[in-house]
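**Q** Could you look at this predicted model? Sequence included:
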Amino acid sequence: MGHEPAFYIPYLAIGYVIYRFMVQCTNESASILRSHKPFIMDGRIRLTDFVLRSISKAFFYFFCTWIVVIGAVVWSPEVHLTSMFTMLLTFPVVIVNMVWWSMCMSLIGARHADTGEMINTALRFGMLLTPILWVGDRFPPGTYFWWAVQANPAYHLINFVRAPLLGQPIDPITIWYLGIMTVLGWVLAALLYRRYARFVPLWI
């Protein structure tokens, strides 16, 4: 990939486990409401409780796989263990964004039963388009492929966590991108939930 193993292996490991967390949140939320139909029909539990449950499950698996990243960091002389503490500030941003995203996906999954299969296929293809197996700075700024990378929300979520872990500064574009996406995402989730949550018992 044109980079030293001491840099590339932690780069790959961090990107993979974060992307896997996002994929699991998406897949779980797309089917979470239909899989809990009896509880929803009972009407005593909020729909957001199921979404938070799916994210908690994904976070548990993420925590278990983080041992791979720790091994890669310990092995690499370019990464210091103290940089792991940056995750206490950066990873909550990923979780906040996955909550609103999962809320939207849960409503879509409740309305369309085949959403999970479609999303799963798209996410597998999306991994090839996201700088996980390859390094995102390989394209000159302003080129078509550079814009394609910058438009990818998964790239910014991963890079926001990965860059400090690797001792790199966070790109200002990533900070602005995530700030705008977080605000607009929560507005969208609130509007969709307020408008369509009452139809979920009919859809499932």
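**A** Everything's here; your move. These figures come from a predicted structure and were not determined experimentally.
**Q** For the rest of this, base every contact and every neighbour count on C-alpha atoms.
**A** Will do.
**Q** And the contacts of stretch 68-86?
**A** Stretch 68-86 has contacts (Cα atoms under 8 Å, 6 or more residues apart in numbering) with 6, 7, 9, 10, 13, 14, 17, 161, 164, 165, 166, 167.
**Q** rerun at 6 Å
**A** 6, 10, 13, 14, 165, 166 (Cα atoms under 6 Å, 6 or more residues apart in numbering).
**Q** tell me which element the first one is part of?
**A** Residue 6 belongs to helix 5-35 when elements are defined using DSSP states H and E.
**Q** Which strands or helices does that helix pack on?
**A** helix 47-75, helix 87-111 (3 or more Cα pairs under 6 Å, 6 or more residues apart in numbering; DSSP states H and E).
**Q** tell me the contacts of residue 201?
**A** Contact analysis of residue 201 by Cα under 6 Å, 6+ apart lists nothing.
**Q** where's it relative to residue 78, distance?
**A** According to Cα to Cα, to the nearest Å, residue 201 stands 53 Å off from residue 78.
**Q** go on, residue 199?
**A** 52 Å.
**Q** Find the nearest non-adjacent residue to the residue most central in space within the chain, please.
**A** The centre of the chain sits closest to residue 22, judged by Cα atoms, centre = their mean, with a distance of 3.1 Å. What sits nearest to residue 22 in space, not counting adjacent residues and going by Cα to Cα, 6 or more residues apart in numbering, is residue 98, at 7.0 Å.
**Q** second one coming, line it up with the first:
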Amino acid sequence: MSHLFQHLAESFRRPDHWVYASRLDTITKYRKTHLGILWMLVPTAIYIWGIGGYLGALQPGIDMQRFLAHVAVGFVVFRFVMTVFTDATGVFSTYQSYIYDGNMRLTDFVLRLVSRSFYYFVIAQPLLALAVLASPDFHWGGVPGSLIGLAVLMVNLFFYSIVLGLIGARFPDVSELMGSIMMAAFLITPIVWYPDAAPAGTLRGALMRANPFHHLVAGIRSPLLGETIEPVTVYYLAAMTVVGLVAAAIAYRVFARRVPLWL
């Protein structure tokens, strides 16, 4: 099981491939546009104040500032997770030429994927701050807890991207399937609705609490907006992290060397 962590340590000792390359991926994508990377803010702004504002207006009596903050954090976090997991299924085929040239430290490619999506997440923070600071539920004391939730999210994104990348290399159809899975997951994740709408003991409550994306979002959003974190969320995230670590380590040790043959 040390194979994965050996490569991961080497990737952190030599971050030139994934740190600079992921930044270059982001810059070159928008270099020919007039607004440049500011285009990365457009989807977030449209979703928070466009879709979020519209859905909030459909619910009489709702506190709009509170609702927009709820939507903002949920959308930005879920988009981060969705982008990483969707791209992870094809990450090794994307860098097929590098792998054929003998670069078998696959952790470089996964870290490049995660860090590229993290840039989008970071760039969205000014808009997120505008929505969150306007909420009457926001309090600065929740920021450390939210950062812990973000750290747990990052760890899980890496481990599960390793697993998804190996599965996607062996079964390319998984890449097409992942888009549908993420769309379904969005509907049962409380992004544009409150978790209170899915109480425990109901079918919709069971579906929400079985949904890992709900717990990943709640780990970041709840401390920030003063929402209650259910004990099941803490247990779920702890179990999810351990399972992801073990699964990624075993899968990497057994299957990483077969990736060039699968591609």
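**A** Looks like it came in fine. Values in this document were obtained by computation on a predicted structure and should not be read as measured data.
**Q** Superposed, what's their TM-score?
**A** Overlay of the two chains. TM-score (TM-score structural alignment, normalised by the length of the first structure): 0.93; 204 aligned residues with a Cα RMSD of 1.6 Å.
**Q** would CSV of the contacts of stretch 68-86 of the first structure with distance to residue 82 of the first structure and neighbour count be doable?
**A** CSV is the format used below for the contacts of stretch 68-86 of the first structure (distance: Cα to Cα, whole Å; neighbours: other Cα atoms under 10 Å):
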residue, distance to residue 82 of the first structure, neighbour count
6, 17, 15
10, 15, 25
13, 17, 21
14, 15, 26
165, 9, 24
166, 11, 21
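**Q** okay, those residues in CSV with distance to residue 38 of the first structure next?
**A** As requested, the contacts of stretch 68-86 of the first structure are exported to CSV (distance: Cα to Cα, whole Å):
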residue, distance to residue 38 of the first structure
6, 51
10, 44
13, 39
14, 38
165, 43
166, 46
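**Q** now residue 14 of the first structure: how far from residue 160 of the first structure?
**A** Distance of residue 14 of the first structure to residue 160 of the first structure, given as Cα to Cα: 11 Å.
**Q** wait, I meant residue 20 of the first structure
**A** Taken as Cα to Cα, the span from residue 20 of the first structure to residue 160 of the first structure is 16 Å.
**Q** So those two - more neighbours on which side?
**A** Ranked by neighbour count (other Cα atoms under 10 Å), residue 20 of the first structure and residue 160 place residue 160 first, with 23 against 18.
**Q** Alignment lookup: residue 101 of the second structure to the first structure.
**A** Alignment note (TM-score structural alignment): residue 101 of the second structure maps to residue 42 of the first structure.
**Q** meant to ask about residue 124 of the second structure, not that
**A** Using TM-score structural alignment, residue 124 of the second structure pairs with residue 65 in the first structure.
**Q** Excluding chain neighbours, give the residue nearest to its match in space.
**A** Residue nearest to residue 65 of the first structure in three dimensions, not counting chain neighbours: residue 17, with 6.9 Å by Cα to Cα, 6+ apart.
**Q** That neighbour: how many residues sit nearby?
**A** If we define neighbours as other Cα under 10 Å, then residue 17 of the first structure has 20 of them.
**Q** So what does it match up with in the second structure?
**A** Using TM-score structural alignment, residue 17 of the first structure lines up with residue 76 in the second structure.
**Q** Would you mind measuring from its match to residue 225 of the second structure?
**A** 15 Å.
**Q** Over to residue 198 of the second structure?
**A** For residue 198 of the second structure, the distance to residue 225 of the second structure - Cα to Cα - is 19 Å.
**Q** just residue 181 of the second structure next, same as before
**A** Distance from residue 181 of the second structure to residue 225 of the second structure, by Cα to Cα: 28 Å.
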